[in-house]
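> structure, please.
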Amino acid sequence: MRIDLHTHSNVSDGTQPPAVLLAAAKDAALDVLALTDHDSTGGWGEAAAAAREVGVVLVPGMEVSCRTAEGISVHLLSYLHDPSHPGLLEEITKAKDARLSRATRLVERLAEDYPLNWDDVTQHIAPGATVGRPHIADALVAAGIVEDRTEAFRSILSSHSRYYVSHYAPDPILAIELVRAAGGVPVFAHPVASARGRVVADQTFEEMIDAGLLGVEVDHRDNPEQGRVWLRALAARRGLLMTGSSDYHGAGKPNLLGENLTAAHVLARIEELASGSPVIRP
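As a prediction, this is how the structure comes out:
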């Protein structure tokens, strides 16, 4: 089976609607796809209907944006949780609102030096989508200020840029506890992707596992090979699930559907551990 457990639609920062994403998964010869939009389950309904139509198994999920006390960004994949769980929903809503406020402030700063305004950005945001820097990057591309998202994030939208604005994100320990309470399976996304920025210390890994972390995304293009070796050793020592995924964003990133895959027995174990939502089968 070909299983890709990390993708995004235009409900967050992907470029394709959920139904188009599922059709693309079918074209990529995937048997199973997880939809894991940032801080949102808004695409689950459309994705489920499309999955039944095209014959691809859908794993409903979400990518929770977190931040440690040291300011290190952590992305937590949640699989098969209950999207209506009060505690998790409240925290996600808080983070989503903070993203919107942050984006508007960031655009205000950019407008001081570039021909860009909030209306330019909204043209790239699907109704109800989780707003993020990628949408601002798309507006910068459309305005001819940068060539693509990659250039935007390396320069103007970098966390080291003078335009950068931080936003609220839950501590990963809290996020793990809420995902588990919602019946979901938490997996640490691209945990050693050092090219993206600082990665968490070994002690933080251990604390996350103690809090209920159940897996690590090992095979991801942003995890260096030495880091993957370390993750496999950690997973073996602490009994963690190991996943592989594309982190596909449509035209938003060069990542290709199915470029990294998850083993069928790992998906089966995720289903066994989850109690919040079911896998959608055609």
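> contacts and neighbour counts: CA atoms only from here.
Will do.
> how near is Ala69 to Thr15?
Relative to Thr15, Ala69 is positioned 32 Å away (Cα to Cα, to the nearest Å).
> these two: which is more packed in?
Thr15 (24 against 9; other Cα atoms under 10 Å).
> how about the contacts made by the residue nearest to that one when sequence neighbours are not counted?
Leaving aside its chain neighbours, Thr15 sits nearest to Gly250 (5.2 Å; criterion: Cα to Cα, 6 or more residues apart in numbering). By Cα atoms under 8 Å, 6 or more residues apart in numbering, the contact set of Gly250 is His8, Ser9, Gly14, Thr15, Gln16, Leu21.
> to compare against the first, here's the next sequence to fold:
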Amino acid sequence: MRIDLHAHSTASDGTDSPGALMREAAAAGLDVVAITDHDTTAGWQAAVDSLPAGLTLVRGAELSGRWHGGEPSIGVHLLAYLFDPEYEPLVAELARVRLSRDVRAENVVAMLNADGVGVTLEEVRGYAAGGTVGRPHVARALVGRGLVASMDEAFAPEWLGRRYRLPKADIDVTTAIRLVNEAGGVSVLAHPRAGSRGHVVPDTLIAGMAAAGLWGVEAGHVDHSPEDREHVRALARDLGLRYTGSSDYHGTNKTVRLGAHTTDPAVYVALTTTTTGTPPITT
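Purely as a prediction, here's the structure:
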């Protein structure tokens, strides 16, 4: 089985609609794919409605978490799988983060405008296509206006990488883990050693998250070196966590393709037999 447990659609910052994501997953030869849009379940139903024969869908989300145990605080992303999408405490937290994302977009556009960059909020929201607004949508507006040549350039320090980078209101990471567990799901720490996109998550913090109920860590990821992947796998074994592999696919917003890294079928079986919130879907 080829299993990819981390992919994004236009419900957040991917460029494929949920239905197109399902078709792309089948064309890539996947047996199982997870839809894990940022802080939202908005793409779930459209993905189910478009599921090709023979492909299994794992419904999930990538949660914006933050550890506040030191200075500075550390942003972490949690891949939450097969949870109940109607569990109200979790629903409320996700809604709060999505609102924060929208406010952040407004403030980034205002900063750009103050410096004479004429990007509009309507453009940014247009690129979001009704989904959760993220920094890639601001980046696409910059590319669309010819202000930068590529998405990579848009995230350079002189643009969104530092000068026009603002925080959002994340979920306390231990609270996020608890809420996902209460909703019948499990959480997996996404790309913990991807230093190119943020902080490398310290092993001590991962150990604390494991004690708080974290289920697994993502070892196979395009932003992890072979040494990083082995380090994460060894740490997972020491902490009694599962480890996964996935693409973190975003369509044309990134160059990585579906199935770039995959998850061991035994880990997938453990995932599906542990969760009680919402089952995988197979047509």
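> so after superposing, what's the score?
Once superposed, the chains reach a TM-score of 0.96 (TM-score structural alignment, normalised by the length of structure 1), with 278 aligned residues with a Cα RMSD of 1.1 Å.
> about what we covered before: make a markdown table from the contacts of Gly250 of structure 1 and add distance to Glu63 of structure 1 and secondary structure to it.
Converted to a markdown table, these look like this (distance: Cα to Cα, whole Å; DSSP: H, G, I helix; E, B strand; the rest coil):
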| residue | distance to Glu63 of structure 1 | secondary structure |
| --- | --- | --- |
| His8 | 9 | coil |
| Ser9 | 12 | coil |
| Gly14 | 13 | coil |
| Thr15 | 16 | coil |
| Gln16 | 17 | coil |
| Leu21 | 16 | helix |
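> out of the residues you listed, who's nearest Ala169 of structure 1?
Using Cα to Cα, His8 comes nearest to Ala169 of structure 1 of the contacts of Gly250 of structure 1, at 19.1 Å.
> what's the counterpart of Ser84 of structure 1 in structure 2?
Residue pairing (TM-score structural alignment): Ser84 of structure 1 is matched to Glu86 of structure 2.
> let me fix that: Ala264 of structure 1
Alignment note: Ala264 of structure 1 maps to Pro265 in structure 2; criterion TM-score structural alignment.
> same check, this time on Ala142 of structure 1
Using TM-score structural alignment, the equivalent of Ala142 of structure 1 in structure 2 is Gly144.
> burial measure for that match, as a count.
Look at Gly144 of structure 2: counted by other Cα under 10 Å, it has 15 neighbours.
> how close does it get to Val186 of structure 2?
38 Å.
> hang on, the earlier thing: for the match of Ala264 of structure 1, give me its contacts.
For Pro265 of structure 2, the contacting residues are Met1, Arg2, Ile3, by Cα under 8 Å, 6+ apart.
> who's in contact with the residue nearest the centre of structure 1?
Nearest to the geometric centre of structure 1 sits Glu63, at 3.7 Å (Cα atoms, centre = their mean). The contact partners of Glu63 of structure 1, taken as Cα under 8 Å, 6+ apart, are Thr36, Asp37, His38, Asp39, Ser40, His75, Leu76, Leu77, Ser78.
> would you mind measuring from the closest residue to Pro279 of structure 2 other than its chain neighbours to Val97 of structure 2?
Among residues not flanking Pro279 of structure 2 along the chain, Leu82 sits closest, at 6.2 Å (Cα to Cα, 6+ apart). The spacing between Leu82 of structure 2 and Val97 of structure 2, counted by Cα to Cα, is 20 Å.
> neighbour count winner among those two?
Taking neighbours as other Cα under 10 Å, Leu82 of structure 2 and Val97 compare with Leu82 leading, 26 against 22.
> hang on, isn't that one packed against Thr274?
No - Leu82 of structure 2 is not in contact with Thr274 according to Cα atoms under 8 Å; the separation is 9.6 Å.
> quickly list what's touching both of these two.
Common contacts of Leu82 of structure 2 and Thr274 (Cα under 8 Å, 6+ apart): Gly185, Val186.
> quick one: end-to-end length of stretch 153-172 of structure 1, please.
Here the two ends of stretch 153-172 of structure 1 are set 24 Å apart, with distance taken as Cα to Cα.
> quick one: that stretch to chain centroid distance?
Centroid displacement of stretch 153-172 of structure 1 relative to its chain, using Cα atoms, centre = their mean, to the nearest Å, is 16 Å.
> now stretch 89-106 of structure 2
15 Å.
> likewise for stretch 115-134 of structure 2?
Stretch 115-134 of structure 2 has its C-alpha centroid displaced from the chain centroid by 20 Å (Cα atoms, centre = their mean).
> end to end, how far does it reach?
So stretch 115-134 of structure 2: terminal residues 21 Å apart, Cα to Cα.
> buried stuff in stretch 240-260 of structure 2?
Neighbour counts over stretch 240-260 of structure 2 (16 or more other Cα atoms under 10 Å) mark 241-251, 253, 256-260 as buried.
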